[in-house]
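Novice: got a structure for you, letters missing:
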């Protein structure tokens, strides 16, 4: 039976893609087929093959199914700014139905384990009044929350979890990703998160100077996902 999850984070630059790639790697290690989608990405580099996003490439590298880049990341923009602003500058409207259709192409591949990675946090704007949360709701798949562990993360995590559940979606699990090696009272912070977040912790990833999906996978336990 295939499973799919929407991956969001407590903020931008908290290692959401690092964790997503690690989850895909962990799934492959236990014999699951994998696929991923990052429907919209900004901060892309122009290559001979077109615009390419490092995060989308990292996800694609952990997909066992033969996927094309444009299937994983159908909307790529060069400026490293909020996706809705980059899209607006390019004359593109980030409409939920179009994004949903693009993601469905990946979901319909039928991989055992599929991840759909958002951009930034839960309420990142799309066209009009829509946000990426509306895409997750349209897809109606459980959510994995990546918590960037640093000062202020408890508030960010609890608010994000509250919004996810309030939007009618299942918070299937969360991952603590230590992005500040000098964060004070680390274990106390992790214990507080575990006590207050309404889902199991599926991994605590320490600060890693050199990060690879394989290293991250060592700290993740897919069996703890709330299915």
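Specialist: In hand now; what should we look at? Computed from a predicted model, the values in this text were never measured in an experiment.
Novice: when you work out contacts or count neighbours from here on, use the C-alpha atoms and nothing else.
Specialist: OK.
Novice: quick check: the residue sitting furthest away from the middle of the chain vs residue 133, distance?
Specialist: Centroid-distance maximum for the chain: residue 48 at 26.9 Å, with Cα atoms, centre = their mean. Separation of residue 48 from residue 133 (Cα to Cα, to the nearest Å): 33 Å.
Novice: same thing with residue 77?
Specialist: If you go by Cα to Cα, the gap between residue 77 and residue 133 works out to 20 Å.
Novice: is there a neighbour count for the residue nearest to residue 132 when sequence neighbours are not counted? I'd like the number.
Specialist: Leaving aside its sequence neighbours, residue 132 sits nearest to residue 124 (Cα to Cα, 6 or more residues apart in numbering; 5.6 Å). As a burial measure, residue 124 scores 18 neighbours (other Cα atoms under 10 Å).
Novice: give me every residue that touches residue 124.
Specialist: Counting by Cα atoms under 8 Å, 6 or more residues apart in numbering, residue 124 touches 82, 131, 132, 133.
Novice: can you pull out the helices in this structure?
Specialist: Using DSSP state H, the helices of the chain run over 16-29, 54-61, 69-72, 83-89, 96-107, 132-139, 153-166, 186-196, 213-217.
Novice: between those helices, which gets nearest to residue 178?
Specialist: helix 186-196 (8.7 Å; Cα to Cα).
Novice: ok, residues contacting the closest one?
Specialist: Residues contacting helix 186-196 (Cα under 8 Å, 6+ apart): 154, 157, 158, 176, 200, 201.
Novice: for the third one, give me its contacts.
Specialist: What it means is residue 158. For residue 158, the contacting residues are 196, 197, by Cα under 8 Å, 6+ apart.
Novice: one more to weigh against that first structure:
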């Protein structure tokens, strides 16, 4: 089983967009893959339960089916930081609870599990803990999604430095063009390629139509897909 954690440089970097594309890539290669969205806020009631649009996208993109609460065990209505929403709902999020939920995902029979984080890298899950501590405990390889927009250099380099400082294995980064009107898009992309300590895995150019993913060989190698 191959497992990866997809994080982002900030809230709107495009984690769900990229995770969905990666799940579809695995589907094209006839792989059994599932997405996992442990924490989600901004949920709405549907079918007598809170559901999150991002989690539903992951479910639609996966080749392995599971019940909603397996894919998204912690769902909150307010569109606020999950640990604050959890506190308001009287729910305690711990690393142990996340690991228990993750075991349920592992039991679904997938060969690949892509776990999508919430917000950016330094996401609190309580007043004393962070989601990245769980990622480290589970020894999940990380994929960093960089939302290419003004400020992306600072966000990406700070995130990369923290990942490195924790000794976590980041296999590479994916550029997601979120701003079609960004000045000097290519120059910023080149700067990231030069400065980030991890290899680039793919680029998702901005598109009003069918989303695309320009894939680098490093991604195929990490996913053990035939080139």
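Specialist: Looks like it arrived, so ask away. Keep in mind that this is a model prediction, so the values were computed, not measured.
Novice: now what about the TM-score between them?
Specialist: After superposition, the two chains reach a TM-score (TM-score structural alignment, normalised by the length of structure 1) of 0.92; 222 aligned residues with a Cα RMSD of 1.6 Å.
Novice: among the contacts of helix 186-196 of structure 1, who's most crowded?
Specialist: Among the contacts of helix 186-196 of structure 1, the one with the most neighbours (other Cα under 10 Å) is residue 176, at 26 neighbours.
Novice: so that residue makes contact with residue 144?
Specialist: No - counting by Cα atoms under 8 Å, residue 176 of structure 1 stays clear of residue 144, with 11.0 Å between them.
Novice: in stretch 166-181 of structure 1, what's buried?
Specialist: Across stretch 166-181 of structure 1, burial judged by 16 or more other Cα atoms under 10 Å covers 169, 170, 171, 172, 173, 174, 175, 176, 177, 178, 179.
Novice: any idea which of those is closest to residue 224 of structure 1?
Specialist: Using Cα to Cα, the buried residues of stretch 166-181 of structure 1 come closest to residue 224 of structure 1 at residue 173, 7.6 Å.
Novice: residue 170 of structure 2 reaches residue 139, doesn't it?
Specialist: No - in this structure, residue 170 of structure 2 is not within contact of residue 139 by Cα under 8 Å, at 10.6 Å.
Novice: run a quick neighbour tally on the residue nearest to residue 223 of structure 1 when sequence neighbours are not counted.
Specialist: Nearest residue to residue 223 of structure 1 in three dimensions, chain neighbours excluded: residue 202, at 7.9 Å (Cα to Cα, 6+ apart). Neighbours of residue 202 of structure 1 under the rule other Cα under 10 Å: 21.
Novice: repeat for residue 43 of structure 1
Specialist: Residue 43 of structure 1 is flanked by 19 other residues according to other Cα under 10 Å.
Novice: and for it, nearest residue in space, chain neighbours not counted?
Specialist: Residue 43 of structure 1 sits nearest to residue 80 (Cα to Cα, 6+ apart), 3.7 Å away.
Novice: residue 178 of structure 2 matches what in structure 1?
Specialist: The alignment partner of residue 178 of structure 2 in structure 1, by TM-score structural alignment, is residue 179.
Novice: so who does that match touch?
Specialist: So residue 179 of structure 1 contacts 14, 15, 148, 149, 150, 206, 207 (Cα under 8 Å, 6+ apart).
Novice: let me know the closest of those residues to residue 217 of structure 1.
Specialist: Using Cα to Cα, these come closest to residue 217 of structure 1 at residue 206, 11.6 Å.
Novice: the closest one contacts residue 178, doesn't it?
Specialist: Yes - with contacts defined as Cα under 8 Å, residue 206 of structure 1 counts as touching residue 178 at a distance of 5.2 Å.
Novice: shared neighbours, the two?
Specialist: Between them, residue 206 of structure 1 and residue 178 share no contacting residue, judged by Cα under 8 Å, 6+ apart.
Novice: isn't residue 7 of structure 1 up against residue 19?
Specialist: No - Residue 7 of structure 1 is not in contact with residue 19 according to Cα under 8 Å; the separation is 9.1 Å.
Novice: give me the buried positions along stretch 152-165 of structure 2.
Specialist: The neighbour-count check on stretch 152-165 of structure 2 (16+ other Cα under 10 Å) flags 152, 153, 155, 156, 157, 159, 160, 163 as buried.
Novice: taking the residues you listed together, which two end up most distant?
Specialist: For the buried residues of stretch 152-165 of structure 2, the maximum inter-member distance is 16.2 Å, found between 152 and 163 (Cα to Cα).
Novice: against residue 2 of structure 1, how distant is the residue nearest to residue 132 of structure 1?
Specialist: The gap separating residue 124 of structure 1 from residue 2 of structure 1 is 27 Å, by Cα to Cα.
Novice: and the helices of structure 1: which comes nearest residue 40 of structure 1?
Specialist: When the helices of structure 1 are compared by Cα to Cα, helix 83-89 sits nearest residue 40 of structure 1, at 7.0 Å.
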